[in-house]
Each structure stands twice: as structure tokens, then as C-alpha cells.
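[1] Attaching a predicted model along with its sequence, questions to come.
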Amino acid sequence: MNLKSLHGTLRISHLENMLDAEDARKANLNGKKNLDALVMKWEFAHDDLQEAGIAIDVLDMLQPWTTVKELSIDGYVGVKFPTWFGHPSFSNMVLLRIENCRKCTSLPAIGQLPSLKDLVLVGMAGVRSVGPEFFGEGCSKPFQSLETLHFENMQEWHEWIPCGLEYEEFPHLRELFIFECPKLQGKFPLHLPSLENLSVCKCEQLVISIPSLPMLHELEIVGCKEVLNESMVELSSLHSIVFSIPDLKSLTEEFILGLTKVKNLTINDCKELTSLCPDTLMSLVTLDIRLCPSLNNISLTSTLRTLKIDGCSALKSLPMSNCMCLKYATIQKCNSLTFISRGQLPPALKGLYIYNCENLQFVADEGEASSPSLLMNEENFNCNNNNNASHLELLEIRDCPSLKRLSSKGNLPTMLKHLEIWRCLELTSLSSIDQLPASLKYLSVRFCPKLESIVDKLQINVSLEQLRLVYCKKLKSLPEGLHKLCHLNEINIRGCSSLVSFPDGGLLPTSLRKVLIEDCEKLEALPNCMHKLTSLQQLSIWECPSIISFPEGYPTNLRVLSLTGVDICKQLFMWGLHRLTSLTDLSIYGGFPELQSFPEEDEEGNLMMTLPTSLTTLEIAKFPNIGFLSSKGFQNLTALEELWIFYCPKLASLPEGLPPSLLKLRIYECPLLKQHCKKGKGREWFKIAHIPRVEIDWSQSLSYLEMQLLNEMNQTVSKDTFFNTRSFIADDRSGRMLKFNGLAWLFLSVPKGSSLLYKEEFEKMNKKHQITSEM
């Protein structure tokens, strides 16, 4: 085979197996003049001087033709590079990668390559100094074309010796990256006129003195010893800064004055930083401050649009009132913050997110001028009392255990549309004035065990569309006027164990599309006239043992229906399931000891009830005495795609002629049916052999959606904890919170239809391990 005309890229691996340089010479790489790229790799390195000597000779003989454009050397075990390496005759070379050449003590004279644009040096563990030999002895203009220079994981690199002012090094360098060089000290080249991106990370001994870099756009310094910023330097093009320097105490006024065009500033893990005053950065748009526990003084510029503060435990005030352009602010783990006054809320602010502020007591409060938590003045109060009030639209508060109410002396922000509160254990009410903003569309309060009331009465002009109240144990009543809210489309009430009845005679607005009422043990009756809710599509009545009747029937446009409880299910069967002609999803948690079949048949085999033919998903559970599923009851379910059967211990027979549309069958804790449905053996197997997915007593695992929800809550829960608890989940995907032996809070979700199974499993585990859903 003639390889002289070889084009493109040639990769040569396992060069450690080449023990004779003569074999390398025979490869005749120098004669392959059409190669564009050459990759050479040694896979294993040994502390063998003979092997190192062979490697030098082998690499010398593998010299490519001078027209090669890209060259990559990985794992080379020689102590030096051959003389051809970096020779200026390689005038077409634009990319050079040298990686994991751990025995080399110096770099080759790469600076003489006239067309080199990208240089990557990684894992050069033996190199202690980068100096004249790197630039090329006697070369007055090294690296004339270089645009990107990347140093990484050079564990012994101590110093970089620049050429000096008389040399014009790196005139076109645009990007300089230095990562994981823990012993590096000294200076960088001072004259980098074209540099646009400088990133220095994990160089623990390096003290950086930032030179004037007029073209620099992005600056990142992370994990270095110190940054010297005493004087003003030319950084007129700089747009983005990231500093993460544990010993950084301040950014000097002189340094900040040179940052006239900075738009994004990130300060992270600067443990000694006590003061930050970027108020002169008149182009600043985004400010992100994290893990600065000593920071106690901050002033903000009026141009700021996005603010994030996380882990600044000494910060007592948020002087945002002069941030006239601020739209979104996130405040997290600021434990010295006790309340945020309305005078601190900028007029343009649309979204405010507050998480894990342990001592926060009030938000959007009028405040007191003497409070150490505020930077308040008369102008702020005047601004608040006039038309320049906050336009806050979204307020989300989570895990603030000292929060008592949102406002102690006034209304909530008048433009508020979205209000969400999670796990605020001392919250008793939303505001001292009994009124919600007319603009409010979404209200969700979850796991606030002391909340007694939202408001007493809702005004007719309130725009509320979704109301969610989850595990508010002391909530005794819902606000009056609920039935007058013409925009309300969802009510979700779960775990409100003190709730007894609905207000206004139990009426609900006809605009409702979704009603979920679960785990409300004292709730005595459902709202009246529910059969008139012609827009209602989803209804779930779950674990409400005091509700024993549903006398007026169901809205016939329902698409999803989930019910538990013998009495309420009996009434549904008597009323007539078949009347729900649009129903696609039906979940029945039974408990009927008298039922022998489902659907029920009389002694002569006639159906006592008919299922809607529109069903696509059917879930039945806990029918202790049913022995078979009626063939007549299933023969018209031509759209059925999923069938779920749980906890039917005497069920032994499936219906004849299950519909061909059925795609998934799940059976759990039905021991007789499990025996009869053994693949290829059981007497019922022939009935289900055509179904694409059959799962019987399947094992559970933590799903992707569950992990998403855990991340959302910033909780860390091991899979072992999950498997030990085998936690139950709600079927509307919003989940439940459980506590397992005081170890961890779980907030999990599984696909729709699993709620019956998980509820039953929870009850079992509760007896064994004292799991509780109490706060």
C-alpha cells in the first residue's frame, strides 16, 4: 500500500511499543507531504531512562513534512524535544497541543513558529520555568501570530520569565488561560495589546498584578493568592469580571475607576471581603455575590438590572432603593437580614426571590427608620407613599423559618402577580391588612404549619387564577368571595387538617378547570353545585374521610377523576360513571368489601355500572374481595391504553378480550393474579401477551423528575434513604414532604397514576419506621 499520498489526519497510538527508532524512520512521515494534522500518543509512562532515550529517538524520526498544520503530542516520555520541534520551517502550523509529557523539564522553542495561532500545554509536570527557551533564543518577535494560549495542570511550574519590553511578544494574543498551576509565582507579560479573555484559576501561590489591557473583554481570577488592584489600569473594554479569591479584602476605588464598561461582576468565595462599592460602575447590569461571609457593606449602582446575593451572613441591609433599573433580585442565606422595607424595593423591580434567610421576619414591610436592617431615609418613605411605588410582580420566599408575615404595617405590593411561599414555619398571615392585591394571579403557600388565614375576604376585582395551599395545618378557613373570582381556574388544597368547610355556602366559580382536595381530614362537605362547574376538567378528592356525600352529581365535562372513600365512590357508581362522556383518566381507591367484581355484575351476570368508553387510563386499588374483572365491563373500552391494578388480594382473573389499544398493564400486590400472569406459564398470560409493557410488582427507583425536584429544594437525599422510606407521592406531580427518622426531608414525584400504590406503601412504612408528614 502506497501511503505517500495520505491526506487529512494521521493518528499514531501506543508509541511506547516502538522500541527501535529505525522503525519510526521507516514510517517516513517526512515524505507524506499532504498531511494536514498529526497526532502521536504514548499510552503508558515508566520511570525507565532507556525507554526515555528511545522515545527521544523515535520522536526525532517521526518528524513530519513542514507543511503540516496541526500537531498533537500526548504522553511523550522523553526528557527533551528533538531539534525539529518548533523549528520556524514549519511555517503552516496553526495548532500545537503538548499534553502529559511529564518528564520534559523545559518547553521547546515554540515562539519561532510564524503561523501558530493556538497553543495548548497540559500536564507538563517536569517544567519549572517558562522563559527564553520557550520564546526562542534570539527571536525578537516571538509568537507573532498566536491567538490562544492555554496552560493547565503544570504542578511544578514556578515562574514565567517574560522577554522584556524590548521584545514584541504575543502581539495578537486574544485568549490566555492558566489552570491548576499551584506553585506558579512571578509576573505575566506586561504588554498584551490584543488580549480579550484572561482566565487564571487554581494557582494558589500566584499574586496577580493586573496590567493595562485595553482590549480585555473578560477577566476571571479564581483560587489565586491575591490580586493587586491599588492603582488605576487601562481596562476600558472590560465587560465581565469573575473574582474568587479567599484573601481579597476589597476592590479599591482606583481600580474600580478603570472599569467603566463592566456589565457583569461576579464575586465568589472571598471570605475576607468586608466592603464592596461598585456604585461607580455605571455600565454594570448584573452583580452576583456568593459566599462572602464577612461582607457587611455594599452600595449598588443605579444601572443594575439583576442582583444575586448568596451566603453573605454578615450583610444587614440591602440598599436597593436607588437601583432604578433593577428588575430581578435573589437573596439567599443572608442570616443577618431581619426584614426588607418597601423603601428598599426599586420601582422597576419585577421579581424578588428570597431563600434560606434564617432571621428574616418581614418582607415588603414599611419598616422602622431605627432598624439596623435598613438603609432608610425620609426620601425613601416619600417615594413609597407617592406613585413611585414598587412594580413588583413576582415574590418567592422559601425556607425562612422566622418569617411571621410579609407585611406588618401595610398591604402587599399592588402590582404583585405571583406569590409563592414554602416552608416558613412561623408564618401566621400574609399581611396585617386583610386584602390581596387585585393583580395577583398565582398564590401558593406550602408547608407553613402556623398559617391561620390568607385573608378573610377576597375582593371581586382580584385576578387570582391559581390557588394552592399545601400542608398548612392550622388553616381553618378559606377566604369569602372565592366564588366571585371569575378568573380562578385551579384550586389545590392538600394536608390542611383544620379546614372544616368552604365559605359562601360552599360555592365555587364556574371558571374552574382543576380542583384537588386531599388529606383534609376535618373537611365535612364538598362545595355545593359542583355539577354546574361546566369548565371543570380535573377533580381529585383524596383522603377526606369526613366527606360522605356528593349528592348533586359530577360535572359531565370531566376528563380526569380521582376518588378515595367508600361512601363517595358508592354515590359515584349509583349516579352513573357512564355519564362522564369526556372522562379519559379514572382512579378509584376502593375499600368495598361487598364487591365481587369490577365493574360490578349482579347474580345473573348483568352489569350494575358502565365505565365511560372514552377512558384511556384506568387505575383501581384496594378492592379486597373482587375475584375478577368483568369482561362485559371492559369490552367497550376501545380507547384504553393503561390499566393499573393495586392491592386486590383475591383478584384472580382478567377480562376476556382486553382491548388491543392497551399499551401498559401494571399489577402490584395482587398475589393470585401475579401467579396466574406468569409469562408463558400462567393461565391468564394469553390474555395479556399482546400488551407491549407488562409490569408486575416492579421495583422502584429514583426517577429523573424526582431528582429535579430534590435539586429545586436544595436538599441532599441519598438513594439509600429513598429506598428505606419508599415514600408515597401525590398524583398531580406536586408531591408530598415526608420525614424519615429525622434524617432527611423528601420531596418526590412519580408519574401520574402511582398515588394509590405509594399511599399504601407509606402507610406500611409508617408503622415500621415512624415516618411522618408532620412538620
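    Yes, it's here. Numbering: from 1, shown residues only.

[2] contacts, neighbours, all on C-alpha from now
    Noted.

[3] What ranges does the chain have for its helices?
    For the chain, the helices defined by DSSP state H cover 21-27, 49-61, 132-135, 253-257, 378-385, 566-575, 631-634, 671-676, 685-688, 704-712, 719-725, 755-769.

[4] looking at those helices, which is closest to Ser444?
    helix 704-712 (15.8 Å; Cα to Cα).

[5] who does that closest one touch, helix- and strand-wise?
    The helices and strands touching helix 704-712, judged by 3 or more Cα pairs under 8 Å, 6 or more residues apart in numbering; DSSP states H and E, are strand 744-748.

[6] Below is structure B, check it against A:
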Amino acid sequence: MLPSSLGELIHLHYLNVSGSAIKTLPESLCKLSYLQTLKLGSCSKLTMLPNGMYNLVNLRHLDITGTPLKEMPKGMGKLKQLHILSNYIVGKQKEYGIQELGGLLNLHGSFLIQKLENVVDINQARNARIMDKKHIDKLWLEWSSGNDMVSNIQIEGDVLNNLRPHTGLKELIIDGYKGKIFPDWLGQHSYNNMTSVSLYSCKNCCKLPSLGQLPSLKSLTIYGFSELKCIGDEFYKNEDDHTLHIVPFPSLETLKFMQMPCWELWYSPSSEAFPQLNNLEIEECPKLKGDIVNQIFMRIVSSSSDVSKVRTLFMHAENFTGMSLDGDSLSLRGCEWLVESTFMATIIHHLTSLQDIEINGFLCAAISLPKSLQKLVIWNCTELEFPEQQQHKYDLVELEIYASCDSLASLSLDAFPNLKTLSISECSNLESISMSEPPHTALQSLTITRCHKLEALPRKMDTLVPNLQSLHIQDCGRICRFPEGGLPPNLQKLCVNGSDVLLRGLSSMGKLEALTHLEIYACDYESRINSFPEVDTLPHLPSLTTLQISSFQNLETLECNELLHLTSLQQLHIQYCRNLQYLEREKLPSSLLLLEIKDCPLLEEGCENKHQHIWPKIKHIPTIRLNYEDFSK
């Protein structure tokens, strides 16, 4: 609360209590006849203003944004000096009505009128003189969302008709209007400064206003039109005006349709329409036919002067579908109707510089790859047919396949001589990955996870991918050995998650003198290893600095002696080994700077209690971390 003595500060010009928990303002506030700025924004508990607000005759700025006032005080029309009034809440009684706005002709900037459902007299709307407020740039007209009962739809329409703004307005928002049609003034070409129109939750409207003739309109959002079934010619041009020959939506760049559950038909405009459109978003419009959207999208692509700026997104009620272009990247998400072969061919024809394609969630489709393509990502497309590998060479640099391409049994890297990164996950029928001479010198990163039919890593990896730096093998249960000749000599990071047979054969990895990071994960649901590393299972790794041992559910003993030859080891991470409790033989390597233990309760207990069979083997390590917290020695 503010003290009543506030009214004694008779020379006060500026008062700001925004964001406070204030519940009421003292009536003495209304004695501050010199007050020019009063900021009450985001006062979440303030519901009423003092009754004598009309006495603040020099007030120029009143901000009540985000403050839940029930209505405005009476006599607001006497505040002739007001330049900035963030919003006006219409009351039910006449003295708190909208007609009080008639005297506020100096309003500037953005202005919101709320609770317009309380306007039941057309004359009150007319007397608000919205047309005469020449300095307002943005007008927001709002009917309360919780008030769905409309006593007279005709009055609702007449009220909006009499709230017509001046023709210099730049931005218009209409929210919660419950009439069936919009007044004729909305969309007239005389509003030549209008750049943005948003129509929200106009649930009874069955026809959109004629907005296509607004010459400067750049952004249009249509949201929550529950009854609208069809968008036709009326959207592009006023049928009663035969004198205009403006291209429909000549400046529109962004068009959004959202939550229109009954929308089925979108009649295609002339081929000249939307010459500047580069962002089309359609969300939760489940009945809209895909072929219509395709036509609109292709018109955008084919007519855009800068196709790299085109971005289109479709989201339907039951699934996520879409297409977006961002620079040289194309992203496709959803249903197969978006990637019919002819449709994709047309897109690729226009997008000659396309470098990235992402495809997510398509049920069935075949794709062809443009020559320029550098990156291909495929997600959740089980029936998608992977491009034929034998007949073409592709310039791909990055290829990622996740839970897709069930028909893919064999992948040959010979078709991708420039590939640097390959990631394959959950390809249910993949049995082999192959490569042949000459060496694939570009490949630097290879990740293979959850490919349960894959029986082996590619042959001769040590010579055919000599520059491979990162290798990640996870949950490929049929892989039981490393390839003959070992792994590539320049490998720097290796993550192995596999069977006991594979983990016991780590010594066959070869001479990995460049390896700095090694992660070893057991298949915890089946591993029977109780002591690790077993004798001579780790090869000579002179550059290794980080070792992680994880998910050995039956592991009881860590053999310290088998780690002593790791003379460069600085970090040892042990995690998710719930039965591990012993450190056998010598102490851990003297080069260690960090020992981190997570979710290994028996070993953690031994460390905390400084058990005589554990503490002497780790106390030389500068930092010991137990479950993310540094252990105090």
C-alpha cells in the first residue's frame, strides 16, 4: 500500500509502482494535479483505480499494462492531456463506458480497448471517436474470451463498425469478436499504412474480411476461427469494388493460420498473388487438403525473388507436418502428401543451391538428392526408400539416419566420397556397411547405435578410413569383434557399448597412439563381467587422457594394475556400477587429476569412510568427486 500522505507531494511529476503487490491506491493520489506520468503496469493485485482520477488534469502517461483492473474510473474523458494510455477497460455502467474515450484525442502509439462486450449501445461506440485519434499507430480491440454469450450479433457487428480507426493506422488486432461478418472498412485499400493485421478467436465468423487489397500489409495472422470452412475470392478482393486492380497481398511476407478445425477449402488466388510471401504457417487445421497447400507453397517457391528466404510450416491436429526453408536448408516434417515425387522434383528444380535437407515422420516416399546437397537428415521414416547407391556419386558431407529406411540392408560408403560425418541409429534391417578402395580420406566421425542386425564393422578400417577421429558403437549386439587390422590409427575418441565378447577383445583395437578419450559401456542387462579390465585386455594407449567405465551391473572389482600403463591418464570416470566395491592391487595411475564416481553406492561408501583397501589407492588424486560433489579430504 501507499500512504495517504502521498497526496502532500503536490509537485510530484512522476510516480512508478510497476510490478508491485499494491492492492489499492489512496484517494489522496488524485490531489497530485501536476502529476504527468503514472506507471502501474503488472500490479497483479490492483483491481480498481481511485474514483477521483479525473482530477489529474496534467496526466500525460498512464500505464496499466498487465494490471487486472475490473473497469476504468468515471470521468476519464476529462484527462485531455493524455498522450499515452496503455489500455482502457470498458465498464458495464454508462459512467464507466467507452464513450469516455471521446475526449481523449491526443492519444499516441499503441492502444488496447478491453471488455468490449460491455458496449451494448451503438452510440457509445460512435462517441468514443476512435476515427479521430490520428496519432494511434497500433489498435487492439478485445472482447473477453470467457464471455461466449452474445445477446445480439447484429449489435456486435455494429459496435465494431463504429470503432473504425483512422486510415493512417499501422497495426490492427481484433481479439474475441463474436459477430458473423466483419465490417466493410476492414481491408479497404485506403488503409495504405497498415503493415500488420491479427484476427484472434473470432469463433462465429464464417467468412474472412477482404484483406488482399491492403497495399502495405506485411504480416497477417488468422487464429481460432472455429466456424470457417472455406477461404474464397472474398479474401483477396472486395467484390463490391470493381475499380481496383491491385495484385492480391502485394506486400505480404508472413501469413499464419492457426486453430481452424473446420477449414477444408482454400481457393487458389491468381498466379500473381503473394509476390513477397516467404513465411507460410498453418497449425491445427486438420481438414485442410494437402494438395491445396502444395499449390500455394509451390507458387511461393516459383515466384519468390529470393527463394532462400522462403519458410513454410504446417502443423495439423493429430500429427506434425511441415516444410521450412531457411537459407539453403529444407526441412520436411509429417505426411507423405508433402513429398510426392513430382512435388519434390519441382522443389529441387527451383532450389538449385539447396545444401541441407531434413525429413521427419513421413510414412512413405522416395527421395532424389540434388547435386548441391551437403547434409541429409532422416528421422522416423520407416518406409522411406534410401537413394540408390550404385548408380550415382553424391557430394554429401553429413548423413544422419534415425529409425528410418527399413528397406536398407546394406550401405555402401563408396557413393559418398566426401562424407565427413555418418550417424546411423535404429535401422532395423541394416546388416552391413561397406567401403572399398581408394581410401575414404574425408570420413572423420562414425556413429552406429541400436542396429541389431549389423554383424560387423566395415572391413579394413585401419586403411580405408585413415582420418577417422571419432567412433561410437552402441547396442549393436551382433558385433563381437573389431575389424581385422584394428581401428584407424588417427582415432582420437572411441565410445564402445557392446557385449562381453567385444569388451574382452579391446586389445585387438590396434595401436591407437592418437586416442585421447575412451568410453567403455557394458550392456548392463546381460553383462557378466565382474572384474575389469581383465589382464591384457586394454591395448597400449600412450595419449589417453580420459577414461570412462560405465554400466557394468555385475562388476565388483576394478583392476588398478591394468590401468598403470595409461601414463597420460588425467581423468577417470566410473558410473552406474552398483556392485563395484573393490580396488585391487596397486594404486591408480599417479598422473590422475580427477576421479569421478557416480551411482556406485558401494564404492562411494568406501571412499567416504576412507576404507583401508580403497583410500590408499586414491588419496594422491587432487580432485575426487562423488555424485557431482567434490569430496573433502
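    Alright, I've got the coordinates. Please read all numbers here as calculations on a predicted model, not as lab measurements.

[7] TM-score them against each other, please.
    The TM-score (TM-score structural alignment, normalised by the length of structure 2) is 0.75; 577 aligned residues with a Cα RMSD of 4.7 Å.

[8] Would you convert the helices of structure 1 into TSV that also reports distance to Leu425 of structure 1 and mean neighbour count?
    TSV is the format used below for these (distance: least, Cα to Cα, whole Å; neighbours: other Cα atoms under 10 Å):
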stretch	distance to Leu425 of structure 1	mean neighbour count
helix 21-27	74	15
helix 49-61	67	18
helix 132-135	63	20
helix 253-257	42	17
helix 378-385	29	15
helix 566-575	34	17
helix 631-634	49	20
helix 671-676	44	18
helix 685-688	50	18
helix 704-712	19	15
helix 719-725	24	14
helix 755-769	23	17
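
[9] Columns distance to Pro214 of structure 1 on top of those, output as CSV?
    Formatted as CSV, those follow (distance: least, Cα to Cα, whole Å):
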stretch, distance to Pro214 of structure 1
helix 21-27, 48
helix 49-61, 41
helix 132-135, 24
helix 253-257, 14
helix 378-385, 40
helix 566-575, 76
helix 631-634, 77
helix 671-676, 75
helix 685-688, 73
helix 704-712, 41
helix 719-725, 52
helix 755-769, 62
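
[10] counterpart of Leu475 of structure 1 in structure 2?
    Matched across to structure 2, Leu475 of structure 1 falls on Ser407, judged by TM-score structural alignment.

[11] List of residues touching stretch 431-443 of structure 2?
    Counting contacts by Cα atoms under 8 Å, 6 or more residues apart in numbering, the residues outside stretch 431-443 of structure 2 that touch it are 409-414, 417-422, 453-459, 463-468.

[12] Quick one, which of these are buried?
    411, 413-414, 417-422, 453-459, 463-468 (16 or more other Cα atoms under 10 Å).

[13] Among these, name the ones in strands.
    Leu411, Thr421, Leu422 (DSSP state E).

[14] Just the closest of those to Val377 of structure 2, please.
    Closest to Val377 of structure 2, out of all of these and judged by Cα to Cα, is Leu422, at 10.2 Å.

[15] what lines up against that closest one once you look at structure 1?
    Match for Leu422 of structure 2 (TM-score structural alignment): Ile491.

[16] what's the burial count for Cys224 of structure 1?
    For Cys224 of structure 1, the tally of surrounding residues (other Cα atoms under 10 Å) stands at 25.

[17] again, but for Glu437 of structure 2
    8.

[18] Run through the strands of the stretch 501-650 of structure 1 in chain order.
    All strands of the stretch 501-650 of structure 1, identified by DSSP state E, counting those that start in this stretch, fall at 514-518, 538-542, 560-564, 585-589, 597-598, 617-621, 628-629, 642-646.

[19] now the angle from the third one to helix 566-575?
    Orientation check (axes from the mean of the first three to the mean of the last three Cα atoms, to 10 degrees): strand 560-564 of structure 1 against helix 566-575 gives 130 degrees.
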